[in-house]
Each structure stands twice: as structure tokens, then as C-alpha cells.
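> From the sequence below, what's the structure:
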Amino acid sequence: MSSFVIYEQPLNERMRTFLRIEQLMYRLHKAMDGAEIWQSHFALSVLIELVNLVIRVDVKNDLMLELERQGANMARLQASDSVDSAHLQALIEQQRALSQQLHGMSGQLAQHLVRNELLGSLRQRLSIPGGTCDFDLPAYHYWLSRSPQWRHELLETWIEPFEKVLDAVTLILDLVRQSVDFVPVSAPRGFCQESLNVDAPNQLLRVRMPKDSEVFPEISAGKHRFTIRFFEQADIMSRPTQTEQTVAFELATCAL
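Got it, this is the predicted structure:
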């Protein structure tokens, strides 16, 4: 197990969406690993979050554009003698295959779930405290009473299009994260501000710290600069305050 914790800040809306998809799919898979009724309920709740996210943006188009952009950058690296050309070519082919897979998906990404009556009822009730009790949603209570295998197989069918999306998101984020190494940085009195190279395709800030650190970062970023403030919170019930100590951490400004 890693002894570090990493905090990430997206630098554009596309990266923000991809990170949210990655996180929601991780939670969804974890919930589907179990056979308990509460795990199926959590899986459906996360699935509805995912649906609400993807119906607001054209995720497929954003993914294909990003794969194409990254592929073009990769192709320019092929002329470099310091690059593993075989590995680079494999990545380019993987990007093309994922783009074709996305292109072959017909219609809106979540259209098969937007029209689902059970999920539609659940979407309306989740915002109400205790709104998914059996007397509110008897059809949902019946669904949860079915066998774990039956529930799991149906969930697998429902999330199948999102698995293809996750494949593309995973490759894109992996390449962005691996595009640069972490460098040591210090923040006097818990404050760090640096300029961004506006000519670079800045996409993601990553802050790495030891898990036993007694401070945590809050990151804000614009087009030209970013700011990191480190806070300490002796009591979880109290308001965090910016530390007066000099904080040593590692920073990666990912641009690909």
C-alpha cells in the first residue's frame, strides 16, 4: 500500500469530467462486488450520479477529441531517438481502437437508462431523505428482493456502455499523469503560488504528500497561475486554518 496521498486539480472542464467518471466508475465497481441489498442500492445511486453527469455533456465527442489530440502529440514524438518507438506505436494504435469503439456507439451515452422507468423513479426520490423506502417505491423494493446474481447481471447490462467509456478515460488519464515526474516544492507558511506556461497544454495539477501529514492542500487554478494553500484541522468538528509552518510536498504539473 502506498505511503502517499495524491490530490488532483483539473485545469480544464474536460479533465474535470474525466476525473469524475473515473471516480464514479470506481465506486460503482466496488458496490457491485458485493451481494448485499445495501450494496446494490449504493450501486444504483452511483449509476444515477453517472447518468446525471453524462447527459449534461457530450462525453463521447470529448473523449474522441482528446484521444485524437493526444495521438497527434504522440505521433510527433516518433521522430525522437530517445523514445521507445514500439511502445509509442502500441499506444497510438490503442488510442485509435478506443476512438473507433466510441464512434461505433450509437445515440446518447445514457439514453438506455434515461428511459428506464425504475431508474427514473429512483432519480426523483433520491433527493428526498428516506425517499426510497419500500412504501414509496414498491417496484424498487421488489427489485432489491431479487437474487444477488440477478441484480448483478442486470447492473452489468446497464453499465456496459460506460465500461467502454472508462477504457478511454483510463488511458487518457494515465498518459496525462505519466507525462511528468513529481518535483519537490516547499510552501512557506502553507502558501505556494506559481505561474503556468500558457503555451503548454496544461491539464492537471497533482500534489503528493505523506499519508501521515497533518496538513492538506486546497488548490485553485486559472489560465495563468495556480495557488496551493495548506490547512490543518486539529479537530474534525472545527474549521480548518491555514498552517503557519513551511510545508514540503511534491508537485506535478501535467501537460500533454
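> make it CA atoms for all contacts and neighbour counts henceforth
Noted.
> Give the other helices and strands that the longest helix along the chain contacts.
In terms of residue count, the longest helix belonging to the chain (DSSP state H) is helix 148-177. Helix 148-177 is packed against helix 13-32, helix 37-54, helix 59-77, helix 85-103, strand 202-210, strand 247-255, with contacts defined by 3 or more Cα pairs under 8 Å, 6 or more residues apart in numbering; DSSP states H and E.
> With mean neighbour count and distance to Ile172 added, can I get the ones you listed in JSON lines?
Compiled in JSON lines, the helices and strands packed on helix 148-177 are given as follows (neighbours: other Cα atoms under 10 Å; distance: least, Cα to Cα, whole Å):
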{"stretch": "helix 13-32", "mean neighbour count": "17", "distance to Ile172": "9"}
{"stretch": "helix 37-54", "mean neighbour count": "18", "distance to Ile172": "17"}
{"stretch": "helix 59-77", "mean neighbour count": "16", "distance to Ile172": "7"}
{"stretch": "helix 85-103", "mean neighbour count": "16", "distance to Ile172": "9"}
{"stretch": "strand 202-210", "mean neighbour count": "20", "distance to Ile172": "11"}
{"stretch": "strand 247-255", "mean neighbour count": "19", "distance to Ile172": "12"}
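> run this one through as well so I can compare:
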Amino acid sequence: MMLLCYLHYTLDIHTVICYELPLTERIRTLLRLEDLFNKVDFFAKRTTANEHHAALVALFEILDVTSRADIKSDLLQELERQRSSLENLRKNPDVSEAALNQILDEIKIAFRGLLNVTGRAGSHLRDNEWLMSIKQRMNIPGGACEFDLPSYHYWLSIAPEVRHQDFQDWITPLLPIRNSFNIVLKLLRNSGRTFRYTAYQGLFQQTDPEHAAHLLRLIIDDTLPCFPEISANKFALNIRFIPFGTDQKAITYEEDIDFELTFCNL
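Predicted coordinates:
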């Protein structure tokens, strides 16, 4: 079973939940980064000390994710691959030239931005001894208490405007990474082929190599009191819907469920 990301939004007149399942390690990393950057955005714009602590925790997690792989090199290769693929569509009469030029321009700008990133992503944070001392303490449960980190406690006590500027200084060098993976994920999600299925008595199985994907997007009505558990490989796709409850056991939802499944490929 693989980790699911989910989105909650309105489709036509219905409110639905979209569960996203990455099927490659690269896409899994990009989805994690997307989630963490969104959290930094949300909490860094607030004003309280607790909210800015949460923003810094998410920023440190971005640092951890980017340090596990050469994310800059991977994104450069993927952007170049997508640029080459899209250029081949210029002679296709079904493709809007204006839309094609727009996405190619976005890729070009993101590619140049990545090339201007010196060293590994987040190196400016790793070179900040004060931040790294806080990060090290945060690895310990309760390690960021004021008696352990008085300088951090002072920073959390100063004017929010000062902390806002600090976050801007820390995030700005990472924006080329964010802009690049946003383009890759947008292209991936827009590439999807969507099908409607029914999980009879909460179970669905498919064995069809033609539906191989880098990302699965499953949409169900948010009024259903269950969630999907998905396992997938190149040979089979298995989905089991499980009733939600705080004391839940691994049992299957017993009613038939209609859902949409989108197969996305780069």
C-alpha cells in the first residue's frame, strides 16, 4: 500500500474528495514538496509564534526532502524532457499554439531559474548555523522549548514583520525548485485519462497494463463515510474502501461505490 495525498474541492454541484497516489519515487517526492511548501505558505503568513514555529518545522522538512536526492538535477532533466515532447506537438492541428507557447515559456523560465541555483537546493539554510542548531534540537521531542533554545524563543517574541522578512529570505532561494515541480505536476495532472468505475461491496481490481501510470487520482463523493486503500504495481491495481472510524479495523465498506479514476503519465 502506498501513501495517499488528498484534495477536497467542489465538482459541479457536488463536493468531492480527490485522493492522489504517486506510483514512482520521483512523483512521491514532488508531492511531498508541494504539500510542505503549501504549509510554509499558510503558516508563515500568520502572526503568532506557534504558527511561525509550524512554518519553520515545514521548512526544515523541505530541507530534509531535498537533501535525499539531487532534486535540482532531476527537475532539470524532466523539464528538458517535457520541453522536447511539447515541441513535437507544434504541427498538431488539435493543439492550441498560444497555450503551447505559454507552457513552453514557463518551462524556459523555470529551467533558467534552476540553472541559477548554486550548489544543492537549500544550501543557504544549511550554511545558517543558527537555523541548523534549531533544526537539531527539533529532532528531539520537545527539544525546542525556551530553556533549550533561548535565542529561538527571543526570535518568536519579536515583531511578526521581522519574522515575515526572515521567512521571505529563507524561501526565496527555493522558489526555482518550487516553480519547476509545479510545472511538472501541472503537466502530469493535465495528462490524465479519466474512467468511471464501481467498487462492488467496496472492492475493485483491475489487471490492465495499458493503464500504467505515474500518478492515480481517485475521486469520490465526500458524503461517503469511507476512504480508499490503494495498492498498485505494473501488473494489477487493487482498491478497497474502508469505513472511517477512530476505532476502525481493517474491514471493507460493504456497499457499492461509484468513483472516478484518472491515470496520469508524464
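> Let me see the TM-score of these two.
The TM-score (TM-score structural alignment, normalised by the length of structure 1) is 0.93; 254 aligned residues with a Cα RMSD of 1.7 Å.
> which residue sits closest to whichever residue in structure 2 pairs up with Leu204 of structure 1, ignoring its sequence neighbours?
Aligning on TM-score structural alignment places Leu204 of structure 1 opposite Leu215 in structure 2. Nearest residue to Leu215 of structure 2 in three dimensions, chain neighbours excluded: Pro22, at 4.6 Å (Cα to Cα, 6 or more residues apart in numbering).
> residues in structure 1 matched by stretch 96-104 of structure 2, start to end?
Under TM-score structural alignment, the match for stretch 96-104 of structure 2 is residues 84-92.
> Could you do stretch 48-67 of structure 2 as well?
Aligning stretch 48-67 of structure 2 against structure 1 (TM-score structural alignment) gives residues 36-55.
> what's the offset of that stretch from the middle of its chain?
With Cα atoms, centre = their mean, to the nearest Å as the basis, stretch 36-55 of structure 1 stands 15 Å off its chain's centre.
> what comes up buried for the longest helix of structure 1?
148, 151-152, 155, 159, 162, 165-166, 168-169, 171-173, 176-177 (16 or more other Cα atoms under 10 Å).
> Give me the distance between that helix and the centre of its chain.
Mean C-alpha position of helix 148-177 of structure 1 versus that of the full chain (Cα atoms, centre = their mean) differs by 12 Å.
> Same check on stretch 149-169 of structure 2?
27 Å.
> okay, how far is it across it, tip to tip?
22 Å (Cα to Cα, to the nearest Å).
> What span of structure 1 is that stretch aligned with?
Going by TM-score structural alignment: stretch 149-169 of structure 2 matches residues 137-157.
> hmm, who's touching that stretch?
Contact with stretch 137-157 of structure 1 is made by 32, 35-37, 40-41, 118, 121-122, 132-134, as judged by Cα atoms under 8 Å, 6 or more residues apart in numbering.
> nearest to Thr253 of structure 1, of the residues you listed?
Met32 (34.2 Å; Cα to Cα).
> Thought His41 was touching that closest one, still the case?
No - if you go by Cα atoms under 8 Å, Met32 of structure 1 and His41 don't touch, sitting 9.6 Å apart.
> helix, strand or coil for the residue in structure 1 sticking out farthest from the centre?
Here structure 1 reaches farthest from its C-alpha mean at Phe135, the gap being 35.1 Å by Cα atoms, centre = their mean. Following DSSP: H, G, I helix; E, B strand; the rest coil, we place Phe135 of structure 1 in the coil state.
> Distance check, it against Gly120 of structure 1.
17 Å.
> Same check on Asp212 of structure 1?
Counting by Cα to Cα, the gap from Asp212 of structure 1 to Gly120 of structure 1 is 43 Å.
> go on, Ile172 of structure 1?
31 Å.
> And for Ser145 of structure 1?
19 Å.
> One more: Leu28 of structure 1?
On the measure of Cα to Cα, Leu28 of structure 1 and Gly120 of structure 1 end up 18 Å apart.
> ditto for Leu102 of structure 1
25 Å.
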